[in-house]
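Asks: coordinates only, sequence not included:
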């Protein structure tokens, strides 16, 4: 078969699979599983390249995993199964590879079935605390702005203790904003020294638009200084049972000395989500900060989490809240809570990237893999 015809077959197959996923991401990735008796094979002779994460199976069934191929390995295709696999010849034997895991182009990424395309992944039953799935969940990694979940928890606990109220006005100090570079602000125009906002407005700026300056301002309001607040963060993490965790600032702004892991972020989030006030800010898709003494016009805020934005390619109607984090070393991070039919789960992904997939589309693994984890969590809830 010539390359032109193969590309037609591959493109048609890829588009069909993409359409199926677009119509309903709620179909588990394990839906490719099938007993040998239930599929047929159409003979094809061609060579395709393995993708990053291409998995090899003994049969056209994702429960028969054998190994993962190195990226860009030429693979001799001998057939196409009716249930979504390539039949291939490898090492003198016949094996099977998902049609979402071989490509006509080099340096692409496969849809994975036995793992997730992030450095660490976890999904847990929010009610029982049972871990449904984990991958590298105890590996020491940078959390980026998922750190803000801990900051929000401490602020909300201070409110519940009567130390602050949502209406408490807070003066933005020079020290709160001077220590952060311009890319740490996600409010336009950025907050200024001398500006007065309420605790409610600062929590909104922090959780919706992931503003780092709001974190410092709140830290000073709660503990008198950012350093004092960081000490509270680490003490609280220890109380919650977090391990391999060290916070150095309240915002998650990149610092090689700040680290945690997926399991510890799950513990922090599970505790925070038990507070009704936390839920109020965790799930906001958008908000507006009213005019202040130093900003005459309202500021519009949009959540940095694509899962909660209707119309987004990654929108998931079951997601009730989440917090993103992005930095060069940390990669793409995301902590999410989703609920369906009385089942509530918490997912954590750390170290994701933007990927060019097997079919040429570009996906954010942070969102793509979180949606897979959510479905896995609901399907295996216990």
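Replies: Structure received. What you see is a predicted model, and the numbers here were worked out from it, not measured in a lab.

Asks: hey, let's count contacts and neighbours off CA atoms from now on
Replies: Fine.

Asks: now stretch 305-319: how far from the chain's centre is it?
Replies: Its chain's C-alpha centre and that of stretch 305-319 lie 12 Å apart, by C-alpha atoms, centre = their mean, to the nearest Å.

Asks: now stretch 197-206
Replies: Using C-alpha atoms, centre = their mean, the offset of stretch 197-206 from its chain centre is 24 Å.

Asks: On the three-state scheme, the closest residue to residue 125 other than its chain neighbours is what?
Replies: Excluding the flanking residues, the one nearest residue 125 by C-alpha to C-alpha, 6 or more residues apart in numbering is residue 345, at 4.8 Å. Judged by DSSP: H, G, I helix; E, B strand; the rest coil, the three-state class of residue 345 is strand.

Asks: count of neighbours near residue 345?
Replies: 27 (other C-alpha atoms under 10 Å).

Asks: How about the helix ranked longest in the chain, which residues are buried there?
Replies: The residue-count maximum for a helix in the chain (DSSP state H) belongs to helix 3-23. Along helix 3-23, these residues count as buried under the neighbour rule (16 or more other C-alpha atoms under 10 Å): 6, 10-11, 13-14, 17.

Asks: got a list of what the residue nearest to residue 125 touches?
Replies: Residue 345 is in contact with 123-127, 337-339, 374, 377-378, counting by C-alpha atoms under 8 Å, 6 or more residues apart in numbering.

Asks: Second structure for comparison follows:
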């Protein structure tokens, strides 16, 4: 009995150490220097015109999105690929909740789920052959970050999925499929726990999209908001196992407590650094914050800073009917949503500034509402593809002409064109001068001829007058 107690105490300490304390592979001085370099990296959302300026953070990647509209409110290298560490377990828990029964589901711990563990990996001391409820297993996954439980959940849920391979393999394949359905484009999972593998990676944007789905699962939100959970005696263990919340923004007496935090998941490995998912709700907006590859002790302060920034500078607004009518006219898209459509806009922005684009997600036509080039809302829609194609063709034609003009003046062709134009202008000027000169000569010749004829006419008249006078004298 005493040996079992000591084992459980040791397991708990190892779990705490693995989740909360950086391993010795990265020195504190090196971590702080790397953090300073990351702090200096640009924040891309600050480069958007008329967008509120957000704070710098120490993570190499960071994002805040509105979980309802999927609008990106804060963006720092959001599509860069990183090792996720234990925030992977959010995908594991989500897939288990969607495919399992939390009321009746059971999870059996296999030999493989225990044997793969290495010293320092987070676990809660489960033994091969033990059975626990799926709900208890998900508490172990999300609160204790227990790797052997994550492995076992994947095996058991995977056995219920269609496809080829072992239950574990089918589960991992389903993780990637589901991530793609939720919009992930820079994610490749190879395990359900997040322990280091160079082929296991994701991005801050992808994890934010995945995590936003948690708001649709109150059973998972309840698990994440729990401070402490106890797994009672099992078929092989007579004593209970108790573990606590690791996300410090959820612990009311912790210095990092955040009043709007309603869920999240921590992660750490030497290679991944600190990773953190935080869900927040102030009664007006549901936000998801993800920060990845953070060194040092900055991740909670960073998270608070950019969540405050988002709450203070953005509002979630129902789209006005006149705007949807404008979308129908300009984008040839008729919204089919039965619920109101929302956008997330800077507090001083107007819906009159919204633009419209169309696209497709998971085989469904979509209307995207944009502000300053950023997607701030979307809705399912019926799209007149022929009208859109005509519009795109017209725009491409206009763009082609403009591009040609731009290319001409950006390249060396403009020199040839200017030279040719100059030659033409000079030739025209010369022709004009020659024509004028010939015309003047012709005028002068005509003028001289007319004067000569006029002199001759006058001389003839004078001679006739003299002859007439002489004849008159003779008759007299």
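Replies: Received, thanks. Keep in mind it's a predicted model, so treat the numbers as computed, not measured.

Asks: before we move on, the earlier item: in the second structure, which residue range corresponds to the longest helix of the first structure?
Replies: Using TM-score structural alignment, helix 3-23 of the first structure lines up with nothing in the second structure.

Asks: Could you work out the most separated pair of the buried residues of helix 3-23 of the first structure?
Replies: Using C-alpha to C-alpha, the two most remote members of the buried residues of helix 3-23 of the first structure are 6 and 17, lying 16.3 Å apart.

Asks: Where helices are concerned, which of the contacts of residue 345 of the first structure count?
Replies: Per DSSP H, the contacts of residue 345 of the first structure map to helices at 374, 377-378.

Asks: elements contacting the longest helix anywhere in the second structure?
Replies: Counting by DSSP H, the longest helix found in the second structure is helix 413-475. If you count contacts as 3 or more C-alpha pairs under 8 Å, 6 or more residues apart in numbering; DSSP states H and E, helix 413-475 of the second structure packs onto no helix or strand.

Asks: how far out from the middle of the chain is that helix?
Replies: 80 Å.

Asks: on that earlier part again, please convert the ones in helices among the contacts of residue 345 of the first structure to CSV, extending it with neighbour count.
Replies: Shown next, in CSV, are those (neighbours: other C-alpha atoms under 10 Å):
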residue, neighbour count
374, 28
377, 24
378, 22
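
Asks: returning to that earlier point: which SSE is immediately downstream of the longest helix of the first structure?
Replies: strand 41-50 (DSSP states H and E).

Asks: tell me the angle of that following strand relative to helix 3-23?
Replies: Using axes from the mean of the first three to the mean of the last three C-alpha atoms, to 10 degrees, the inter-axis angle of strand 41-50 of the first structure relative to helix 3-23 is 90 degrees.

Asks: which other helices and strands contact strand 41-50 of the first structure?
Replies: So strand 41-50 of the first structure, by 3+ C-alpha pairs under 8 Å, 6+ apart, packs with strand 74-81, strand 102-103.

Asks: Most tightly packed of those strands?
Replies: strand 102-103 (a mean of 30; mean count of other C-alpha atoms under 10 Å).

Asks: whereabouts in the second structure does that one align?
Replies: Against the second structure, strand 102-103 of the first structure falls on no residues (TM-score structural alignment).

Asks: try stretch 282-298 of the first structure
Replies: Residues 224-240 of the second structure are matched to stretch 282-298 of the first structure when aligned by TM-score structural alignment.

Asks: give the contact list for residue 204 of the first structure.
Replies: Each residue near residue 204 of the first structure by C-alpha under 8 Å, 6+ apart is listed here: 281, 287.

Asks: go on, residue 193 of the first structure?
Replies: Contacts of residue 193 of the first structure by C-alpha under 8 Å, 6+ apart are 171-174, 176-177.

Asks: For residue 325 of the second structure, see how far away the aligned residue in the second structure for it is.
Replies: When the second structure is aligned by TM-score structural alignment, the residue opposite residue 193 of the first structure is residue 128. For residue 128 of the second structure, the distance to residue 325 of the second structure (C-alpha to C-alpha, to the nearest Å) stands at 61 Å.

Asks: what do you get for residue 393 of the second structure?
Replies: Taking C-alpha to C-alpha, one finds residue 393 of the second structure at 23 Å from residue 325 of the second structure.
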